[in-house]
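Chemist: Generate a structure from the sequence data that follows.
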Amino acid sequence: MGTVMRRLNGWLFALLVLLGALAIGYLSARHAHVADWTYGSRRSMSPETRSALAKLDGPVQIVSYANPQGDLRQTVATFLQRYQQVKPDLQLRFVDPQQDPAAMRNLGITVDGELILHYRDREQRLDVLNERSLTNALERLVRGSDRMLAFVTGDGERRADGDANADLGSFVTQLEQSGMRAVPLNFSQTAAVPEHTDLVVLASPQAPLSAGATKALVDYVANGGNLLWLADPGNQDPSLQPLADALGIHVLPGELIDASSAALGLKDPRMIPLGDYPPSAITRGFTLATLFPEVAPLAEVRKTDWQLVPFLRSSAQATTQSLDGKPVAALKGPLDFGFALSRLSPSPAKSEQRAAVIGNGDFLSNSYLGNGGNRALGERIVDWLLGDDELINMPPRGAPDRVLTVAQGELNLLSISFIVVLPVLLLVIGGLIAWRRRRA
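Modeler: Reported below is the predicted structural model:
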């Protein structure tokens, strides 16, 4: 009887295991669950991509010009499947480029598997299949047409295509990937800002502007043009005074210093860190820390028809100091060094005109762009100036946990643990095991 019961229990156990396996298989075939435990869900679709998809409020059609031979079509379909899960009205269609070579030449298809994204009356091309490039294409669809950014040159300004530490090449490259086009603007070659310019950037001129250049910038602002002015300490150039008067702001003498920055490990008090920001359309919901080296304080000197909102402000511990030995009156913090200006546009082509004046250009330079949220803040500023408000709150790019910062004391502790403690622990355990075996 006992033998029969043991056999029956064994058969029942085997039956339960089989039923459990069948149940798991049934559920897994009908319900998908994926868990990503990496920081910020780095291995899943990024929040930025999800946000871009959410801002496309209509169907998106993607046409892939891929040969039916091989696995390329399956690769494309598998890659886009998770996008379709987030946005069900994203449609994928394949076209065999060999069926009509003449049509492919007219379309400019040169890469097997090249994608063309269609949204409303807009389209974007994609010849590299990864999430970064696809997200950039989605942002360009949201933005619409490419925006033209004119960077003033010829007076020692930071170069938009430069690789030097003080230049803006890395930042501008990122902007171009999201639907902007940077062009030089040299007033020795033109008397006015070209038409169809969406934004003029004046980035820290080192030499006085000519009277013609200043007049062209003042006329551009008077006619409704958008402006980003990056002014470094010592930029109290009289040639720029008419532009400052048109905006109703003044670059104060001296530069900011903040002794409290030493608590964050910054040895130079001219490095101004920010962790919180005055409320504004640019900084709403922005929580990343930013770093501004060598900052010029700004002030509103008179009321104009501009609505002026400060969005960058130092701590209460900040003050000003002289620059290049020139005595200045010490001002106490908090001090503003970033203003967002808006008003009804004088141009009938748009409803609102926008400008931003910042007492620092280094935070967007090649040297400091990677510090904290500098790049993300710069993108927000440009999006706001262009009127692309729906893109301002896009989650920042990049993974925050790619760099492991270890203090010297922690590094010493880790070294001692692996070099001394762990080997000694293994020897002790081995000795205990050998001692017990001898006793047995």
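Chemist: For the rest of this, base every contact and every neighbour count on C-alpha atoms.
Modeler: Will do.
Chemist: Give me the residue at the spatial middle of this protein.
Modeler: A centroid search over the chain (Cα atoms, centre = their mean) returns A376, at 3.7 Å, as the residue closest to the centre.
Chemist: ok, that residue touching N393?
Modeler: No - contact between A376 and N393 fails when scored by Cα atoms under 8 Å: they sit 9.9 Å apart.
Chemist: Work out the gap between the one helix or strand L413 maps to and the centre of the chain.
Modeler: When elements are assigned from DSSP states H and E, L413 belongs to helix 408-416. In terms of Cα atoms, centre = their mean, to the nearest Å, the centre of helix 408-416 is found 34 Å from the chain centre.
Chemist: Report the buried residues of that helix.
Modeler: Across helix 408-416, burial judged by 16 or more other Cα atoms under 10 Å covers no residue at all.
Chemist: got it, and stretch 308-327?
Modeler: Counting neighbours by 16+ other Cα under 10 Å, stretch 308-327 gives 308-315, 318-322 as buried.
Chemist: again with stretch 270-289
Modeler: 270-274, 276-277, 281-283, 286, 288.
Chemist: Out of those, which is nearest to L199?
Modeler: Closest approach to L199 among the buried residues of stretch 270-289 (Cα to Cα): I282, at 16.3 Å.
Chemist: and for comparison, fold this next one:
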Amino acid sequence: QQNFTSLARQKREVHFTVGHGERSDTSFKDTPEGTGTTELASALRRANVTMKNLGISQGLANEVPEGAPAVLVVGPRTPFLPEENGALERYIRAGGRVVIMVDPQDDHGLSPLLESFHLSLLKGTLASETNHTRRTFTPADRGLVFTKRYSSHPTVTLASRHQNELATVFVHGGAVSKTELEGDGGGAIQFPIRSGHGFWLDLDGNFERGPEEPLTNANMMAVVTVPVPGNAADGSKKEGRLVVIADGDFVTDQVIRNPGNSFVLNDILKWMLGEEEIVSVAASEEDIPIEHTREEDKVWFYATTVGVPLIPLAFGIAVALRRRRKPKKRKTTKPSNPEEVKS
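Modeler: Below you'll find the predicted structure:
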């Protein structure tokens, strides 16, 4: 509770990249309904996080602004320039923090940046015949997958703790993998979210598994830590941090109300902004089994399409859970002034 309070009180800042058709770019005119980030922006404001744009006009083709705490790349649909890739790489290697949420099938132009840290996005859309939510009741729904498989990384602390009660949803996302490049320049790589069994990468867009589309255990999120010479201001080891989520819609309005997504985002921001809480997490590096039923599928359909109250980022999560379990009745009192109107 103390960590949540300190983060809420302390002024924080994140830079959102713009100019590449990002889901978070309000100036992009071709954003379909539900794929924007209006609710994310509102939650960040409540968490006392300042949002700034970062594009070519703000210097991204040269360098990330000095002192920028974190950079978010949310669902780009047009390619980054090589110079922008270079600026983000230098920023990370100097101790910066970057979160990239991207659809592998989009022309994002971020492959050079990912490859410099020994990561790559695999071809195809991750699909499942069983572990998916239902929105259109067509085969395309098989690309609306969910998973409960988390590791013990700080970016999935809350999701792992509540993995029996929630799941994380990916909207026509994909998979990220470690490349076979030699050398240690990539940093330490971990995969906090995985798909488990019964998933495949759909290559032709029909969401029917074909002979060239084998079942796979896919990595849906990667984190990289890069050692940096010297120490941080608090005396701790300095390091650059990169989070890659193979889904450009991971925090858009259509799914951010799902606790499995908002919990992960909450922990990512805490880890990015240096507010991680040292806790013992029950989840291990071994996969956590999924028990999927038709009734559970209905629950996740309604959770992602109708929505549950959005969990305020960085604070109030435990309180929100308690209120959901034990709703309190509101007492009504007669106004002392007859002309008063209660809203």
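Chemist: Among the buried residues of stretch 308-327 of the first structure, name the ones in strands.
Modeler: 308-313, 318-321 (DSSP state E).
Chemist: Helices along the first structure, start to end?
Modeler: 2-30, 47-55, 72-86, 101-107, 131-143, 169-177, 211-222, 241-247, 374-385, 408-416, 422-439 (DSSP state H).
Chemist: quick revisit: with respect to L227 of the first structure, which of the buried residues of stretch 270-289 of the first structure is nearest?
Modeler: Nearest member of those to L227 of the first structure, counting by Cα to Cα, is I282, at 14.9 Å.
Chemist: pretty sure the closest one contacts V309?
Modeler: No - using Cα under 8 Å as the test, I282 of the first structure is too far from V309 to be in contact (10.0 Å).
Chemist: N131 of the second structure contacts V145, doesn't it?
Modeler: Yes - assessed by Cα under 8 Å, N131 of the second structure is found in contact with V145 at 5.7 Å.
Chemist: ok, back up a step: residues in contact with the residue nearest to the centre of the first structure?
Modeler: Neighbouring residues of A376 of the first structure by Cα atoms under 8 Å, 6 or more residues apart in numbering: 396-397.
Chemist: Distance of the aligned residue in the second structure for E176 of the first structure relative to G187 of the second structure?
Modeler: Aligning on TM-score structural alignment places E176 of the first structure opposite R45 in the second structure. Going from R45 of the second structure to G187 of the second structure by Cα to Cα, to the nearest Å gives 32 Å.
Chemist: So in the second structure, which strand runs the longest?
Modeler: Per DSSP E, the second structure has its longest strand at strand 219-231.
Chemist: Mean deviation, that strand versus the first structure?
Modeler: On superposition with the first structure, the mean distance recorded for strand 219-231 of the second structure (mean Cα distance after the TM-score superposition for the first structure) is 2.2 Å.
Chemist: Buried ones in that strand, by neighbour count?
Modeler: 219-228.
Chemist: Could you pull up the residues touching the aligned partner of G248 of the second structure in the first structure?
Modeler: Aligning on TM-score structural alignment places G248 of the second structure opposite G361 in the first structure. With contact taken as Cα under 8 Å, 6+ apart, G361 of the first structure is in contact with 203-204, 230-232.
Chemist: Ok, M271 of the first structure next?
Modeler: 257-258, 261, 291-295.
Chemist: Make TSV out of those and add neighbour count and distance to T3 of the first structure.
Modeler: Shown next, in TSV, are the contacts of M271 of the first structure (neighbours: other Cα atoms under 10 Å; distance: Cα to Cα, whole Å):
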residue	neighbour count	distance to T3 of the first structure
I257	23	88
D258	21	85
S261	20	79
L291	20	78
F292	20	81
P293	20	84
E294	22	87
V295	27	88
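Chemist: Dump these to TSV, plus distance to L138 of the first structure.
Modeler: As requested, the contacts of M271 of the first structure are arranged in TSV below (distance: Cα to Cα, whole Å):
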residue	distance to L138 of the first structure
I257	41
D258	41
S261	39
L291	29
F292	31
P293	34
E294	36
V295	35
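Chemist: Give me the nearest residue to the aligned partner of T35 of the second structure in the first structure, chain neighbours excluded.
Modeler: Under the alignment (TM-score structural alignment), T35 of the second structure maps onto A166 of the first structure. Once flanking residues are discounted, A166 of the first structure sits nearest to S365: 5.2 Å by Cα to Cα, 6 or more residues apart in numbering.
Chemist: Look up how far N235 of the first structure lies from that neighbour.
Modeler: In terms of Cα to Cα, S365 of the first structure sits 17 Å off from N235 of the first structure.
Chemist: Trace V309 of the first structure over to the second structure, please.
Modeler: Counting by TM-score structural alignment, the partner of V309 of the first structure is Q190.
Chemist: Report the separation between that match and G86 of the second structure.
Modeler: 23 Å.
Chemist: Pull the contacting residues for L185 of the first structure.
Modeler: L185 of the first structure neighbours (Cα under 8 Å, 6+ apart): 150-153, 193.
Chemist: where's the nearest residue to G240 of the second structure once chain neighbours are set aside relative to V64 of the second structure, distance?
Modeler: The shortest distance from G240 of the second structure to any non-neighbouring residue, by Cα to Cα, 6+ apart, is to G95 (3.8 Å). G95 of the second structure is 12 Å from V64 of the second structure, where distance means Cα to Cα.
Chemist: Among the two, which residue is more densely surrounded?
Modeler: Using other Cα atoms under 10 Å as the criterion, G95 of the second structure and V64 rank with V64 on top: 25 against 19.
Chemist: The first structure: which residue goes with that one?
Modeler: Match for V64 of the second structure (TM-score structural alignment): V193.
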